[in-house]
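Colleague: fold the following.
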Amino acid sequence: MQPLTGLKVIDLTQVLSGPYCTMVLGDMGAEVIKVEKFPSGDDTRRIGGFEDNYNFNMVNRNKKGLQVNLTMEKGREIIYRLVEKADVFIENFRPGVAKKLGVDYETLKKHNSQLIYCSISGYGQTGPYCQKGGYDIMAQGMSGIMSMTGETDGRPVKVGIALHDTAAAVTALYHILLAYIYKLKSGEGQYIDISLVESGLAWTVWEAASLFSKGEIAEPNGTRHRMIAPYQGFRTKNGYILVGAANQKLWELFCKHVVEKEEWITDPRFITGNDRVQNVNELEHLIEDVFSEETSEIWLQKLESVGIPCGPIHTYAEALQNKQILSREMVIEGKHPRGGMMKMLGFPGKMSKTPAQLRSPAPLLGQHNDEILKELHYSEAEIRQLKEESII
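Modeller: Next comes the predicted model:
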């Protein structure tokens, strides 16, 4: 048994934020029914120009697939029947769309008063921006994260991954689990409102600390840390490496045993951690002058030999071929009915009693229509009629 075995989730989300959240619920044992729009399904199915592509399959494993036309009353009736026995309902429509479709919280809680209902949107369900369309890149801009990413004096840079989408997924995930714990104690469901902007903004704790305490506005800083030095990437003879001499002890080990510049320890510019941050430009130039004499591999060996945190800067392909990543089973394989054996990312949390499991690949479009409807006591004739009427 897995930790969420028995939890029933109705998933009306698409693309990334919602599907990532429900994927993790499914990985941990929840029964997730992914409801896709009629006739095209999740928009992600068409990214790249072909159906059932890797993008879709990456975040929709461990789910059953149901395709329903929610613009028709008979389609909404299917959702109402599903909700009667569900624990969680999650959607990521633009605010107001769920109500137009008849699947908003106020409507669904009439069918199940204990329902946990989660909405994910760009800016949240309230406020002057609530009706705006919000994608990850807009959230990165509004949260200020894009303004502090990249090199000094450079153009604003988007974080290399869909940061706010994933942050919203994780934020939705733990709020759903908190609501589920509350439901187990009280018997009551509730409504959860998750915003892409706020989910990423909540992670900017160091930047907020600087602003609130000293009025300092975070700016692009390359690979440097805002409050620690040396803690960044440095150029070597053949590439770049990362060094994290994050305290005085590590700094002195670095000077004595790595770069062999013991005089830096007493240099007035670098005596304290704050001194090193204030003079990070000079420090970076001095370190890179020394690092340019040897390869990345040699410097990493020296750093590791004295216990200074360090590492390479991988390409993404190199990351997924790294022996540490592979030994921890962060690349797994599963068989897809159309794609054959497909690689995907593994499970980041390693639980000793109730580990995550790959039980099934992402569903084909409408793959489990008949199975799910039969469980809802639709007859063969009724299912056939629903197909003829373009409800499913």
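
Colleague: hey, let's count contacts and neighbours off CA atoms from now on
Modeller: Noted.

Colleague: for the stretch 51-200 of the chain, just list every one of the strands.
Modeller: Per DSSP state E, counting those that start in this stretch, the stretch 51-200 of the chain carries strands over the ranges 64-68, 88-91, 116-121, 190-195.

Colleague: this one as well, want them side by side:
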Amino acid sequence: MLALEGLKVLDLSRVLAGPWCTQTLADLGADVWKVENPGAGDDTRTWMPPDINGESTYFLCCNRSKRSIAVNFRDPEGQQLVRDMAAKADVVVENFRKGALERFGLGYEDLRKINPRLIYCSISGYGRTGSRAEEAGYDFAIQAESGLMSITGEVDGEPMKLGVAICDIVSGMNAVQAILAALIVREKTGEGQFIDIALLDSAVNLLANVASGYLATGKAPKRYGNAHASVAPYQVFPASDGSFAVAVGNDLQFRALCSKVVHQPDLAEDPRFATAHGRASNRAELAAILSDIFRTKTKADWFAALKAAGVPGGQIRTVLEVFEAPEARERGMFAEVEDQRHGKLKLPAPALNLRGTPTRKPSAPPRLGEHTDAILRDVLGLDDEALARLRAKGAVA
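Modeller: Alright, predicted model coming up:
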């Protein structure tokens, strides 16, 4: 049994935030109908490199276990097909510019009339209300505008974005949470609802303790590079052959670091470093002392010592090293799936581990329009003659 088995999702989204949301719903068992524009499809189908035999690996990251149907939104019959699917669906997810779907008769108010139980999730850069609702939103711009870049990067360096589109991904996660909540509400009321997810809202919410610190004190936060504003030593340190991470979160761990790892027990009694507040206030002096010690041995030496002492720390791995690490296979962090074109295809796997209702065994992301006929037959009950007419007219592909 899958947690969301039987749930039907009409996916009108593309790129990352919306597809990340609907992929998670598919992982949990929902039947996701990915509606794409004939000819081009989801924008990320052309985002290369990297690629595998001409197919974008970006598209592969967020479209596993879905079915693709190619429908021409500009054709009235294509629009009607989408309305007919919405009548059968439980959830719609879309990330068009404000007003675009309304012009096709596919906005929330249009679709709720034919399906009052429909949960309609709209994902946009700045939300569907407010002075910037008309603007398109892109992850990089949102990282800049949300304050995330201002707190990321070296102390004296340029503001820096994260290496992945974090605002898109967390917006997709927030959309999943909201949809699941709306499904619970629908069980009580019988009614669907509109969900308004904004990348900017999600990114500002990601500021977490940085936001609460500013709001409570009025003090502007600073960049700390790989260090932490409130906790020390909590940063990257140099070893004789590279760098590694140390993440001391409390006084007990600091005492273990001093006595069992660097063998300097007096450091834990030093008034400058004896408390968490003292260590954070005197981080530069502490870092200098520890750096001199850590430079005397290799990363492997220090990581083994940290592990033996129960002090949190981490190897700084490349992506290659991550997927070669034993825990990647032990925890099922990637999956190998059958694929028509490539034979076997390795994909990231869901990170949701439900013991009672495990996630779906992943299937390969669909080719553009791969399931057009199957969806129109299974969901709308169309016959071969109707399919041929729609295809000849250009309403589907």
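
Colleague: one step back: could you export the strands of the stretch 51-200 of the first structure as CSV, including mean neighbour count?
Modeller: Converted to CSV, those look like this (neighbours: other C-alpha atoms under 10 Å):
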stretch, mean neighbour count
strand 64-68, 25
strand 88-91, 24
strand 116-121, 25
strand 190-195, 19
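
Colleague: dump those strands into JSON lines; add distance to residue 355 of the first structure as well.
Modeller: Shown next, in JSON lines, are the strands of the stretch 51-200 of the first structure (distance: least, C-alpha to C-alpha, whole Å):
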{"stretch": "strand 64-68", "distance to residue 355 of the first structure": "20"}
{"stretch": "strand 88-91", "distance to residue 355 of the first structure": "21"}
{"stretch": "strand 116-121", "distance to residue 355 of the first structure": "24"}
{"stretch": "strand 190-195", "distance to residue 355 of the first structure": "27"}
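
Colleague: residue range for stretch 150-165 of the first structure in the second structure?
Modeller: Mapped onto the second structure using TM-score structural alignment, stretch 150-165 of the first structure spans residues 153-168.

Colleague: which parts of the matching stretch are buried?
Modeller: For stretch 153-168 of the second structure, burial by neighbour count (16 or more other C-alpha atoms under 10 Å) applies to 153, 159, 160, 161, 165, 166, 167, 168.

Colleague: which one of the residues you listed is nearest residue 14 of the second structure?
Modeller: Nearest to residue 14 of the second structure out of those is residue 168 (C-alpha to C-alpha; 11.2 Å).

Colleague: from the chain's centre, how far out does the match of stretch 150-165 of the first structure sit?
Modeller: Per C-alpha atoms, centre = their mean, to the nearest Å, the displacement of stretch 153-168 of the second structure from the mean C-alpha position of its chain is 16 Å.

Colleague: so which of the strands of the stretch 51-200 of the first structure gets nearest residue 378 of the first structure?
Modeller: Across those, closest to residue 378 of the first structure is strand 64-68 (C-alpha to C-alpha), at 14.1 Å.

Colleague: give me the stretch of the second structure that that closest one matches.
Modeller: Using TM-score structural alignment, strand 64-68 of the first structure corresponds to residues 67-71 of the second structure.

Colleague: ok, the buried residues of stretch 153-168 of the second structure vs residue 20 of the second structure, which is closest?
Modeller: Looking across these and measuring by C-alpha to C-alpha, the closest to residue 20 of the second structure is residue 168, at 8.1 Å.

Colleague: ok, the closest one - contacts?
Modeller: Under the criterion of C-alpha atoms under 8 Å, 6 or more residues apart in numbering, the contact list for residue 168 of the second structure reads 16, 17, 139, 199.

Colleague: reformat those residues as CSV; add neighbour count and distance to residue 44 of the second structure.
Modeller: Below are those laid out as CSV (neighbours: other C-alpha atoms under 10 Å; distance: C-alpha to C-alpha, whole Å):
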residue, neighbour count, distance to residue 44 of the second structure
16, 27, 8
17, 30, 12
139, 21, 14
199, 28, 18
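
Colleague: a markdown table for those, including distance to residue 85 of the second structure?
Modeller: Output for the contacts of residue 168 of the second structure, formatted as a markdown table (distance: C-alpha to C-alpha, whole Å):
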| residue | distance to residue 85 of the second structure |
| --- | --- |
| 16 | 22 |
| 17 | 22 |
| 139 | 30 |
| 199 | 27 |
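
Colleague: among those residues, which one sits closest to residue 245 of the second structure?
Modeller: Ranked by distance to residue 245 of the second structure (C-alpha to C-alpha), the contacts of residue 168 of the second structure are led by residue 139 at 27.8 Å.
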